[in-house]
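Trainee: sequence isn't available, so here's the structure alone:
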């Protein structure tokens, strides 16, 4: 497990960034001066104000756009009514099978009564309180970075007063106020948040924000906060229970039910004995498409579906729902479910100009590092995947697969927090590239965030567009699984057909001027990759191609055993190829090698559950935007 000091050392040399293309360019130090003025006016130490803002937004203003839970500006002042209005829970779509096991009836959330959101908690209404304290109109707090900082300083000063503490100039005296600013209703989460803020104070930082402003926080390594102040806040103790979390995150036990309904039906997960029975190979990143309280109510509904962890946006609080040995129903692919851990992050993929808080990114990264170390999961994008990277099990399921966390999740920043920054590992003529555009500068047009066909608000993105030729006007590459009729891919925010995402590695097919082509879904796909603003880094890796004598190789959405491996009483599962082909001469990056496996768990009585393991082996590959599998016997592997 990581100690607090070790996690601080890992997470906090990361304060780097650049303004997005076309950003306004005010005076380079004006934001710094706003922080200083607001801190002095409200009697808050400048380092405290800066560090709180960094943990909320990394000092970015996001041009007045709200976060995924309705937080505005550098101080993340919350006004979340709009987030509640658009709540459509993650697994509630008609026809979606979150379990993804074709051996039994689909398990969907469709038809489940979605609970009404509760009255907005105080942590989601801080903007109105900041307005009352500062006298600044709410609209100005949303749209003006200077006003937003002023409002945040007023909130911190009020928290200090309410704790019965004087407005000290010593940052160490503000631990309790910082803990209260988090909005957490339990002491562990409030303390974890405050610990992160004081880690920022001790380590310092220097970053260029999304508006082109340089903000500097001088390191103060000797600051020793008065952590005992949290006890006086009157916050509840979380239900720790049998949680499996690192000590550096606040985690509570909110269990998902294992309940039998009769007629062979049960919910909302499967008992298992991982990793004794099967290895855990994947961590799947989701967003909830619902508010926190709705998410928790749904995962506790035996008629709904399940996942291992939920993470709250405002403060990074974690709730665990399943023991890690058990299998959740979350990925829509039974093979992946049986070998993965699912993390649901509070948020909305298609909220225009949505952004995720630094507090949630950090908490998630610490949890992923813990899981990766515990189960020996490689920290790369073949194993730490988005829900949008999980393949359909068979041809008919491809179009129903999910697309979260979507193009606005900042994978580059996430992997820096994981301690695995995406840096070049090979020379300029390497045979493999890893996608890595500059998130803030990379702003491809997406459509359909709010209204079908209409452009989404401009926003940084970790994804690049893929064309049929080295030209921005060339058509986008096709995805015959998503569109069997052969129609072109689109710019829709949910269309993954011509999209490669940060951290994904592909074999180079050709380079021409400012363009690079990769092998993608059985075709050559081009993305803009100029030397002065590269969209990828050169990398090393194993690649595979069709075995000599084969014109094409079948591609699969799951790695199931051969028919002869199934014992009596366990129905044979079809090894069904997807409607794609890996053609001779094409190369794809290898993730890992695995035997064919099928977890047979069709009934409530877990004593009858079995793992079927065959002699047939598979390679996982990065085939398109989603991962896929090919049989070892069909290919040969070489160094890319």
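Mentor: Done, it's in. Here the structure is a predicted model, which is why all the values come from computation and not from measurement. Numbering: from 1, shown residues only.
Trainee: from here on, just use CA atoms for contacts and neighbour counts.
Mentor: Fine.
Trainee: neighbours of the nearest residue to residue 274 once chain neighbours are set aside, how many?
Mentor: Distance criterion Cα to Cα, 6 or more residues apart in numbering; nearest residue to residue 274, sequence neighbours excluded, is residue 325 at 4.3 Å. Counted with other Cα atoms under 10 Å, the neighbours of residue 325 add up to 21.
Trainee: take a look at this one as well, against the first:
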């Protein structure tokens, strides 16, 4: 491990032990609209629900946001996350779409999963129906009108309380109803959600929502009646061999490792970290419901990832031991050195994630990062959309989840590693850090190709060829080999950066900053970035260009006689003299030969070549360490 990576790891391990804090921007001034605060108070009074409980439940679902009436990744709507699976596609998976081979090992035939049948809606995912029956409001109003949505959520909570035969407005007596509101099907998950709600009530929270509403929950010390959970008669989760922190709702639902008529599925046995160091955690979304995802990962003809998280309550299912290699990222080098974490979601149709899932994911990822000494930064905690294509022909088919609406800034707050601006002046590096709520790029294609998406908060910042808003977007020859510019399609990452990513500054003009991006200067408004500290790489003197790779494989001489060398094929991009790119970890040249069902035949091929991971575009890439000079930007 190089000195910079070692220092980063030590710093990350330190911050990783910090407790989760309520991520709240703070109360706005008196001029900010407080209609939502009044809506919570009115609904609490109308249905006899303690206002703290109503606010706490809503915070764990949506952080009180309206999300422009759009569904969550778990088919939930509005501040109270009333669910309506009928209105959101229930089938498919992001692994079924595009041309990406999730295994990404060119030594084996490409793996192209078949789209599964759609799942029928279930009662637990149709709380909007119950809310409509209890309030008389229409399902459409409950989905799109925040005040009606809050009424609906209060009515459902009160209904659950009546079913338990409990009366009164003492918040402590609402633990059972809150547990049931989670939608959990086991007692562990229900308790996790309820405990997070009551922890929020005890800590208090204040923030301004995505539509400018100031909402405040006064800290109230409550000792909830946890014994009420027994009245729900929910089974305990089968924790089994699960690798997760204590207190997190998690169970073991194994992916099969078995032979099929076409080979075997749906992961590879390994002995990490003894065989290979685990260096990355890859954040995915499923683009299908949680239940569909569980069915897929248990199908030996499909593929495998390590964890799936449920949207409604943050419940975690583990499918593959972290020592083994999943087929999930579309790049075998990344798969062999990473852990894949899927989050329940429906692609562009569902554009936001619940707070319960963010919190559960952050607890899980912090645990894994601490276990494997993975630094908590965007060089090591990456999205599927940051994984590079393996060779030029696979670049266009790589996936783009979790997409531009994943709140990386909030996620790193929960990880205990906030995206700080460590420097106060131009350092030659910049960390992308837009204000999520007010940064609303005009993407297209969320529902219909070419149609405008509803404007809403995003982690993504769009790059231009010149320092003006109407300038063209950059070109990405991997995604657009015809030479046309990138587009504003929600899936097109060819001219887009995201919160937490770090880039080398190429130029500054007035209120605009240019960064080096895919061999070009990409301009964005400087307010969406902060000066950063860290190393950068440039071509060694005398080199006009440096090859850029999508996988960090060893030189041909390193392979044993019985293992065919993997070709070192550069990607179709140019890293020219005079350009700089932010440096990530120094990585060994390795190839995991695992083409048979018998793990005793698997071999880790190690070479002398070392690679530097760089932030080259929206995706990372690799350059040979001998081709570049590493220094401070």
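Mentor: Alright, I've got the coordinates. A quick note: this is a predicted structure, and the numbers were derived from the prediction, not measured.
Trainee: re the thing from before, so who does the residue nearest to residue 274 of the first structure touch?
Mentor: 271, 272, 273, 274, 275 (Cα atoms under 8 Å, 6 or more residues apart in numbering).
Trainee: which position in the second structure pairs with it?
Mentor: In the second structure, residue 325 of the first structure lines up with residue 323, judged by TM-score structural alignment.
Trainee: element containing its match, please.
Mentor: Of the helices and strands defined by DSSP states H and E, none includes residue 323 of the second structure.
Trainee: before we move on, back to that, most neighbours among the contacts of residue 325 of the first structure, which one is it?
Mentor: residue 272 (23 neighbours).
Trainee: please, where are all the helices along the stretch 301-450 of the first structure?
Mentor: Ranges of helices within the stretch 301-450 of the first structure are 334-338, 358-375, 411-417, based on DSSP state H, counting those that start in this stretch.
Trainee: right, and the ones you listed - which one's nearest residue 608 of the first structure?
Mentor: Relative to residue 608 of the first structure, the nearest member of the helices of the stretch 301-450 of the first structure by Cα to Cα is helix 334-338, separated by 15.8 Å.
Trainee: how close does that closest one sit to the second structure?
Mentor: Here helix 334-338 of the first structure, set against the second structure after superposition, deviates by a mean of 0.2 Å using mean Cα distance after the TM-score superposition for the first structure.
Trainee: output the contacting helices and strands for that helix.
Mentor: Contacts defined by 3 or more Cα pairs under 8 Å, 6 or more residues apart in numbering; DSSP states H and E place helix 334-338 of the first structure against strand 327-328, strand 588-600.
Trainee: in the second structure, what range does that helix match?
Mentor: The aligned range for helix 334-338 of the first structure is 332-336, by TM-score structural alignment.
Trainee: likewise stretch 52-66 of the first structure?
Mentor: With TM-score structural alignment as the criterion, stretch 52-66 of the first structure aligns to 57-71.
Trainee: what about that stretch, start to end distance?
Mentor: 17 Å (Cα to Cα, to the nearest Å).
Trainee: in that stretch, what counts as buried?
Mentor: 57-71 (16 or more other Cα atoms under 10 Å).
Trainee: which residues are in contact with stretch 414-427 of the first structure?
Mentor: By Cα under 8 Å, 6+ apart, stretch 414-427 of the first structure touches 10-11, 14, 361-362, 365-366, 368-369, 379-380, 412-413, 434, 436, 503, 537-540.
Trainee: start to end distance for that stretch?
Mentor: 25 Å.
Trainee: quick one, strands of the stretch 51-200 of the first structure?
Mentor: 71-72, 77-78 (DSSP state E, counting those that start in this stretch).
Trainee: so can I have TSV of the ones you listed showing distance to residue 292 of the first structure and mean neighbour count?
Mentor: Shown next, in TSV, are the strands of the stretch 51-200 of the first structure (distance: least, Cα to Cα, whole Å; neighbours: other Cα atoms under 10 Å):
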stretch	distance to residue 292 of the first structure	mean neighbour count
strand 71-72	14	30
strand 77-78	14	28
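Trainee: quick one: the ones you listed as CSV, columns for distance to residue 240 of the first structure too.
Mentor: Compiled in CSV, the strands of the stretch 51-200 of the first structure are given as follows (distance: least, Cα to Cα, whole Å):
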stretch, distance to residue 240 of the first structure
strand 71-72, 28
strand 77-78, 28
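Trainee: closest one to residue 634 of the first structure among those strands?
Mentor: Here strand 71-72 is closest among those (Cα to Cα), at 50.9 Å.
Trainee: so what touches the closest one?
Mentor: Residues contacting strand 71-72 of the first structure (Cα under 8 Å, 6+ apart): 61, 64-66, 77-80, 124, 141-143, 148.
Trainee: do the same with stretch 148-155 of the first structure
Mentor: 34-35, 38-39, 42, 44, 49, 72-75, 77, 127, 129-131, 133-134, 136, 140-142, 181.
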